[in-house]
Each structure stands twice: as structure tokens, then as C-alpha cells.
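> Okay, here's the prediction I keep looking at, along with the sequence it came from:
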Amino acid sequence: MSRSALLVLADGRFPAGGHAHSGGAEAAVKAGRLTDAAGLAAFCRGRLHTTGLTSAALAAAAALGADPYALDEAADARTASPALRAAARRLGRQMMRAARAAWPGPELDELAAAFPRGAHQPVVLGTAARAAGLGPEDAAHCVAYETVSGPATAVVRLLGLDPFQATAVLARLAPELDEVAARAARAAERALREGLDALPAAASPLLDLTAEQHAAWPVRLFAS
């Protein structure tokens, strides 16, 4: 298992397209629900324990070699918003390009051929983790971190928030990131024994609603 590969996959500079997405933070800022570092912490914590847990478990299951078709269907079923489903597939396509360049191999090639319009991003990320020699908890950690680091980076731009404050929010969330990654990995292992219905299905209805509104904005800074 390569810790260096984990750092590459989790690096915000990995060209997987995440920089163009705010994870719902842009809509929350415009609505006045996210105005400062304390609001960012609450937003990230809520996202981490709902959609973050669900996505992390999907990635962990992919890293364990679960059927990608069934996983992609499971991801669709757990993503109520059409706008977020479309965003997940766009991110999946971009992640696939980056992952195939970094860790070329048959698993990623087969997934790319099976989903020419893009699989859900967590499914691609988990497959990339597997190709890189990483395990399910590693994949889950990548997703958990991305779940909170994306909004934190976006809010620095959206609010002009002090980047030191944004980084402090992420640092304080570290124990919860570890907890969510471990829960996701355990759930993925159980799902391989009992079926994918055992994967978490935690959701955030407000993120789904605001994603649909955000997608209709004529002008926006972030894609989602």
C-alpha cells in the first residue's frame, strides 16, 4: 500500500475537476446561511456526515472490487437531485482522465469503456484507489476530505474568508473525517457480504434543493 499514492489522489491539485465545484457552498452563501468560519464548520460537518458518508462508502466498495454497474446504480439511487447526478458524472469523467494517466491499467480502462458518459465520481475514485494499490479506507478518506475541502476552498473565494481560518476548520474536523472514513469502509465490507443495500444512504435534502436552484442560475462562479 502506497501512502504516497494516497497523497497524490487526495491532493487538491490532482486534475480531477473538483476546483470548479463548491459542494453547495455557493448557494448557501447566496442564501445567507454561510457567512463566516463558524458557518463553514457547520456546513462542512453536515455535508460530511450525510452525503460525505454515502459517497465515501461507495468509493470504499469500488476499492474492494464491487460490481461497478451495481455501484453506479446505487449512487444514482442515493442522489435525488438530477443536477447533482449530472455533476457527479462530469466529475467522474474528469477523475477518469486523471486516474488513467496516473495509474494506467485494465480496471480503469474497463470502467471507462462501460461508462463513456462518465460513472459517478466516487465509483471512479474507488476504482482509481484500487489501481493505485490503495485500500477501501484510503478511498473513503479521499472522499471524506474532498467533501469538506471543496466547500472550504470555495468559501475563501466566495466570502473572501481568511484562508488560515478555512484551514483551521478542516484541521478541527480531522477526527470526524477519520470516523466517517472508518464507518464507510466497514459499511463497504458489509455490503460485499450482504448486498449493496447495506451501503449508507444518508442524504441532505437542502443540498438537493439548492443544487437544482443553483443549476438554473444564469451566472455562477462554480459548476455546482
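Nice, thanks for sending it over.

> contacts, neighbours, all on C-alpha from now
OK.

> Ala60 contacts Cys142, doesn't it?
No: in this structure Ala60 lies outside contact range of Cys142 using Cα atoms under 8 Å: 9.8 Å.

> Between those two, which is the more surrounded one?
Just comparing Ala60 and Cys142: by other Cα atoms under 10 Å the higher neighbour count belongs to Ala60, 36 against 25.

> Not counting residues beside it along the chain, what's closest to the more buried one?
Pro136 (4.1 Å; Cα to Cα, 6 or more residues apart in numbering).

> OK, contacts around Pro122?
Each residue near Pro122 by Cα atoms under 8 Å, 6 or more residues apart in numbering is listed here: Ser55, Ala56, Leu58, Ala59, Ala62, Gly92, Val143.

> Next one: Val123 from Leu209, what distance?
Note on Val123: its distance to Leu209, by Cα to Cα, to the nearest Å, is 23 Å.

> higher neighbour count, the two?
Higher neighbour count among Val123 and Leu209: Val123, with 33 against 14, using other Cα under 10 Å.

> Reformat the contacts of Pro122 as CSV; add secondary structure.
What follows is the contacts of Pro122, written out as CSV (DSSP: H, G, I helix; E, B strand; the rest coil):
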residue, secondary structure
Ser55, helix
Ala56, helix
Leu58, helix
Ala59, helix
Ala62, helix
Gly92, helix
Val143, helix
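
> alright, now check it against this:
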Amino acid sequence: MSKYQEFSIQVDDTEVTGEITHRSEETIMVRITHPFSGLSNSCHIPYFSRPLNSFMTDYGERMAVNLLQYIYELGLYIKENSSTILLRFAAHFPKGEYSHEGARNRFFVSTFPFMIPLDLREEVIELIASIGALRQPHDHSSEYIPIRILKPIYTHDDRDSQRKAVKDVLVKLNTELGKYFDIWKQVGGGTTGYAIDAVQRLVKDADKLFRTKC
């Protein structure tokens, strides 16, 4: 396989076609063209390893096959699980803002059972955001759902209401802690079971509230 050459592989009785879009001594990039499109993947040889490996040799051909197979399996997973992926996508990005790194990490970790390379995540995000499912040439799959018709799990007002409820409970908790601390001081400190048990119970309730509301 040379630069920009199209090639195909067999994966579970399915012919998968792709093309090498860039190939040099240290970098190779592959794009899938059938049965899906819209995804590409690349691999880079670190400087210190270049005397031992080169993508212009048979090693590059084997890597191209591995990259194409990975892209196909990723695309197949997106297609077969598009409904779940779309719902989680809407839940993690309710305002259509995809740049927040924390939200991205949570989305990929909770959605895919395998690791998505960092340099491929942008394409996956753009793909799901633009068409709601993996593109197939000339047509949409029967599972195609435009992302714009999905509703987020919660609204901004719901979030503010939850935060207010948490704040009110914490204010009450602070008052209760102060009361029990006064009791503890009045009896001279030490291990006052009643006060300690009450404080521990309130802290546990607050922790549970944070886990369910925040």
C-alpha cells in the first residue's frame, strides 16, 4: 500500500474499505469509506523509535489494517447503539456546548466500553452532533434520530432548584452542628455519644444529598 491508496479488509464476513490519506516515515492516517464514512484514525511513531520502525515499510501496511479495523468496529458500535448514545449525548451536552473537557471525558467513559483515543474524540463528537448517528453513504439508517429533537434530562431551572434545596439543607446542617458543638463544650468535651452520633448522622445525610442532587 502506498500513499493515498484505497484498500479493503474482511471483518466478520463484512468487506470494509478505507484509504490512506497520509503516510510518511513517522505518521500514517486512514479514513474509512465503506460501509461507513465520517471517521478517520492515525498513528505516530515517537522520535526515539524511528530508527527501529517506519510506516513506509510492511509495518505501515499492518498498522493501516489495524487502524481501519478499529474505525469500523467503532462505527459499528455507534450504529448498533445509536439510540443510547444519542440520549447520553443529549444528557451530557444539554446546551449543545461540546468544548467542556470534563463533560467530554464523562461522556466517553460512560458511553463506550473501550477507550477512544484523544485525537479521535473530536471526530466522534462532531459526527454525533451533526447527524445524530453514523453516516452511511447516500442514506441514513433506520435508527437515525436528529439530535435536535432530543430533550435533555434536566433543564437549567431544574438544576437551580436542586442547588437551592441543597443550600437550604446545608444552612440547616450548619445550624445543627453549631448547636451540638455547644452541647459538647457545655459538658466539657470528650466523647459525648449523643452529640457525636447526631453530627455523624447529619454529615451522612448531607453526603447522600450531594450524591443524588449535585
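Sure, I can see it. Bear in mind the structure is a predicted one, so any value in this text is a computation, not a measurement.

> What TM-score do the two superposed chains give?
Remark: TM-score between the superposed chains equals 0.29 [TM-score structural alignment, normalised by the length of the second structure]; 104 aligned residues with a Cα RMSD of 5.3 Å.

> In which helix or strand does Leu40 of the first structure reside?
helix 37-47 (DSSP states H and E).

> Pull out the buried residues from that helix.
Ala37, Gly39, Leu40, Ala41, Phe43, Cys44, Arg45, Arg47 (16 or more other Cα atoms under 10 Å).

> wait, isn't the fourth one in contact with Val169?
What that stands for is Ala41 of the first structure. Yes: using Cα under 8 Å, Ala41 of the first structure is in contact with Val169, at 5.7 Å.

> immediately after the helix of greatest length in the second structure, which helix or strand?
Across the second structure, the helix with the greatest residue count (assigned by DSSP state H) is helix 156-186. Note on helix 156-186 of the second structure: by DSSP H and E, the next helix or strand toward the C-terminus is helix 193-213.

> Counting by contacts, list what that following helix packs against.
Helices and strands touching helix 193-213 of the second structure, by 3 or more Cα pairs under 8 Å, 6 or more residues apart in numbering; DSSP states H and E, are helix 156-186.

> ok, which stretches of the second structure are strands?
6-11, 14-23, 27-34, 40-44 (DSSP state E).

> Can you check what angle separates the longest one from strand 27-34?
In terms of direction (axes from the mean of the first three to the mean of the last three Cα atoms, to 10 degrees), strand 14-23 of the second structure departs from strand 27-34 by 150 degrees.

> Ok, the last one next?
Angle between the axes of strand 40-44 of the second structure and strand 27-34 is 160 degrees (criterion: the same axes, to 10 degrees).

> Equivalent analysis for the first one, please.
Between strand 6-11 of the second structure and strand 27-34, the angle formed by their directions is 70 degrees, by the same axes, to 10 degrees.

> by contact count, what packs against strand 6-11 of the second structure?
For strand 6-11 of the second structure, the elements it packs on are strand 14-23, helix 58-80, judged by 3+ Cα pairs under 8 Å, 6+ apart.

> between these, which gets nearest to Glu101 of the second structure?
Closest to Glu101 of the second structure of these is helix 58-80 (Cα to Cα; 21.0 Å).

> Surely Leu125 of the first structure is in contact with Ala57?
No: Leu125 of the first structure lies out of contact with Ala57 (Cα under 8 Å); the separation is 11.3 Å.

> between those two, which one's more packed in?
A count of neighbours by other Cα under 10 Å puts Ala57 above the other of Leu125 of the first structure and Ala57, at 37 against 31.

> Go ahead and report the secondary structure state at the more buried one.
Three-state assignment for Ala57 of the first structure (three-state DSSP): helix.

> and the spatially closest residue to it that is not a sequence neighbour, how far is that from Arg193 of the first structure?
The shortest distance from Ala57 of the first structure to any non-neighbouring residue, by Cα to Cα, 6+ apart, is to Ala184 (4.2 Å). Separation of Ala184 of the first structure from Arg193 of the first structure (Cα to Cα): 15 Å.

> now swap in Cys142 of the first structure and tell me
Distance of Cys142 of the first structure to Arg193 of the first structure, given as Cα to Cα: 23 Å.

> Over to Pro122 of the first structure?
Using Cα to Cα, we find Pro122 of the first structure at a distance of 20 Å from Arg193 of the first structure.

> any chance of the strands of the second structure in JSON lines, plus mean neighbour count and distance to Gly193 of the second structure?
Below are the strands of the second structure laid out as JSON lines (neighbours: other Cα atoms under 10 Å; distance: least, Cα to Cα, whole Å):
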{"stretch": "strand 6-11", "mean neighbour count": "15", "distance to Gly193 of the second structure": "66"}
{"stretch": "strand 14-23", "mean neighbour count": "19", "distance to Gly193 of the second structure": "69"}
{"stretch": "strand 27-34", "mean neighbour count": "22", "distance to Gly193 of the second structure": "66"}
{"stretch": "strand 40-44", "mean neighbour count": "19", "distance to Gly193 of the second structure": "61"}
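
> Could you dump those into a markdown table and include distance to Leu202 of the second structure?
A markdown table is the format used below for these (distance: least, Cα to Cα, whole Å):
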| stretch | distance to Leu202 of the second structure |
| --- | --- |
| strand 6-11 | 57 |
| strand 14-23 | 59 |
| strand 27-34 | 56 |
| strand 40-44 | 51 |
